[in-house]
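Asks: Here is my input, please return the structure:
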Amino acid sequence: MKTFILEKTDQVRWYTNMRDVFEAANIAPQDYDWYVSDIETNWRPPGFEPDDQWFTGDELAAFLHAHEIQFIWAVFSAVPKGFRPIPALAPYVEDNPRYWDGTEPEPQLEGALFEIACWDSSGTILINLPAQVIDSFVTRYPNTKPLATARS
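Replies: Presented below is the predicted three-dimensional model:
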């Protein structure tokens, strides 16, 4: 099982606060480059446009440290530092049937190591994260479950 979801729980103050997600999963954003797409947020910090965009890990960490922001919709695709493929189709979560069609979804961005999707401000979907990362996340949020069980 490589895909998990956290939803329908009172274990979080609010879903899809990526600062909290990274902390719970013990992910250092600085270890990757990030393509963030399908972005809708609860507010727009000055200078931030919700267009699909690349962040270095340092840029993303600084942005999340400086702003308490909830991503209502977004896909965070982690790639090795310095690797920036041109997306044929930007990863998306809203109305994406891949999450719910009964198959095990893979990261949408070619070359992505893993993907974290913010789903309608009510769930966080973790795709293809390493086992120790999932273990850390589940330790913090025990109501995390395989996505397949959420579909049934």
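Asks: From now on I want contacts and neighbour counts done on CA atoms only, so please keep to that.
Replies: Noted.
Asks: what does the strand or helix carrying residue 115 rub up against?
Replies: In this assignment (DSSP states H and E), residue 115 forms part of strand 114-119. For strand 114-119, the surrounding residues in contact (Cα atoms under 8 Å, 6 or more residues apart in numbering) are 15-16, 71-79, 93-94, 106-108, 124-129.
Asks: Mind checking which of these land in strands?
Replies: 71-79, 124-127 (DSSP state E).
Asks: And the furthest pair within these?
Replies: Using Cα to Cα, these span at most 22.1 Å, a distance reached by 72 and 79.
Asks: Output the ones in strands among the contacts of strand 114-119 as CSV; include the columns distance to residue 5.
Replies: Compiled in CSV, the ones in strands among the contacts of strand 114-119 are given as follows (distance: Cα to Cα, whole Å):
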residue, distance to residue 5
71, 15
72, 15
73, 14
74, 14
75, 14
76, 15
77, 16
78, 18
79, 21
124, 6
125, 4
126, 6
127, 9
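Asks: Before we compare anything, build this one as well:
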Amino acid sequence: MNLILERTDRVSFYTDMRVVFDAAGLRASAFDWYLSDVETNYYGTDFPNDDRWIPGTELERFLTTHTVQFIWAVFSAFPVGYRRDITEAPYVDDNPRYWQGVEVSPQLSDALFEIVCWDSSATLLIGLPDDAVRRFTSAYPETRGLAAASQNRHI
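Replies: Next up, the predicted model:
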């Protein structure tokens, strides 16, 4: 089941990935990541917004030492050590696929799951493992199924 978290007062700000990982009971270091379509409120030099592969240990280290809001981003999770050429990077800004009222899968077909930061106002969880879904919805009971929520949404 795909999820969306929006309209809650339980978070200081949406798309704080450290909080998302904690709520889902996931460790960024347990995966390697393909990050794409990234825009943040971080202006330092040690975390570029370029589409790229990043080891989970590096992502976890960054998230634990910086408070960052990901305005737009797609985090595609892969087994540690996995790499392949990406010819068409996942994107979120102006991507209507999430709002069609049907279950979608990660944009990269071999990704384990995908976490999407939507315009600083929502977090979408695509294909998350069942245990992570249970943990996340327990932490944020106002989380809804994305397909049902998207039927009444206009982007």
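Asks: Give me the TM-score for these two chains.
Replies: Overlay of the two chains. TM-score (TM-score structural alignment, normalised by the length of structure 1): 0.95; 151 aligned residues with a Cα RMSD of 1.0 Å.
Asks: So the most centrally placed residue in structure 2 versus residue 22 of structure 2, what's the distance?
Replies: The residue lying closest to the centre of structure 2 (Cα atoms, centre = their mean) is residue 115, at 1.9 Å. To residue 22 of structure 2, residue 115 of structure 2 is 13 Å away according to Cα to Cα, to the nearest Å.
Asks: Leaving out chain neighbours, which residue sits closest to residue 134 of structure 1?
Replies: Closest residue to residue 134 of structure 1 apart from its sequence neighbours, by Cα to Cα, 6 or more residues apart in numbering: residue 25 at 6.4 Å.
Asks: Could you check which residue of structure 2 pairs with the one you found?
Replies: Matched by TM-score structural alignment, residue 25 of structure 1 corresponds to residue 24 in structure 2.
Asks: Give me the distance between that match and residue 126 of structure 2.
Replies: Applying Cα to Cα, the value for residue 24 of structure 2 to residue 126 of structure 2 is 12 Å.
Asks: cool, residue 134 of structure 2 as well?
Replies: Distance check for residue 134 of structure 2 against residue 126 of structure 2: by Cα to Cα, it reads 14 Å.
Asks: Residue 25 of structure 2 too?
Replies: Distance from residue 25 of structure 2 to residue 126 of structure 2, by Cα to Cα: 15 Å.
Asks: and these two? which has more neighbours close in?
Replies: A direct count of neighbours by other Cα atoms under 10 Å for residue 25 of structure 2 and residue 126 places residue 126 higher, at 24 against 16.
Asks: mind listing what the more buried one touches?
Replies: Applying Cα under 8 Å, 6+ apart, we find residue 126 of structure 2 in contact with 1-3, 104-106, 113-116.
Asks: Please report the distance of it from residue 66 of structure 2.
Replies: The separation that residue 126 of structure 2 has from residue 66 of structure 2, given Cα to Cα, amounts to 25 Å.
Asks: again with residue 140 of structure 2
Replies: Residue 140 of structure 2 is 23 Å from residue 66 of structure 2, by Cα to Cα.
Asks: These two - which one has more neighbours?
Replies: More crowded of residue 140 of structure 2 and residue 66, by other Cα under 10 Å: residue 140, with 18 against 10.
Asks: and the more buried one, what is it in contact with?
Replies: Residue 140 of structure 2 makes contact with 5, 10, 23, according to Cα under 8 Å, 6+ apart.
Asks: which non-adjacent residue is nearest the first one?
Replies: Read it as residue 5 of structure 2. Among residues not flanking residue 5 of structure 2 along the chain, residue 143 sits closest, at 4.8 Å (Cα to Cα, 6+ apart).
Asks: which stretches of structure 2 form helices?
Replies: In structure 2, the helices defined using DSSP state H lie at 17-24, 56-65, 130-139, 146-150.
Asks: Go through those and name the closest to residue 99 of structure 2.
Replies: Using Cα to Cα, the helices of structure 2 put helix 146-150 closest to residue 99 of structure 2, at 4.7 Å.
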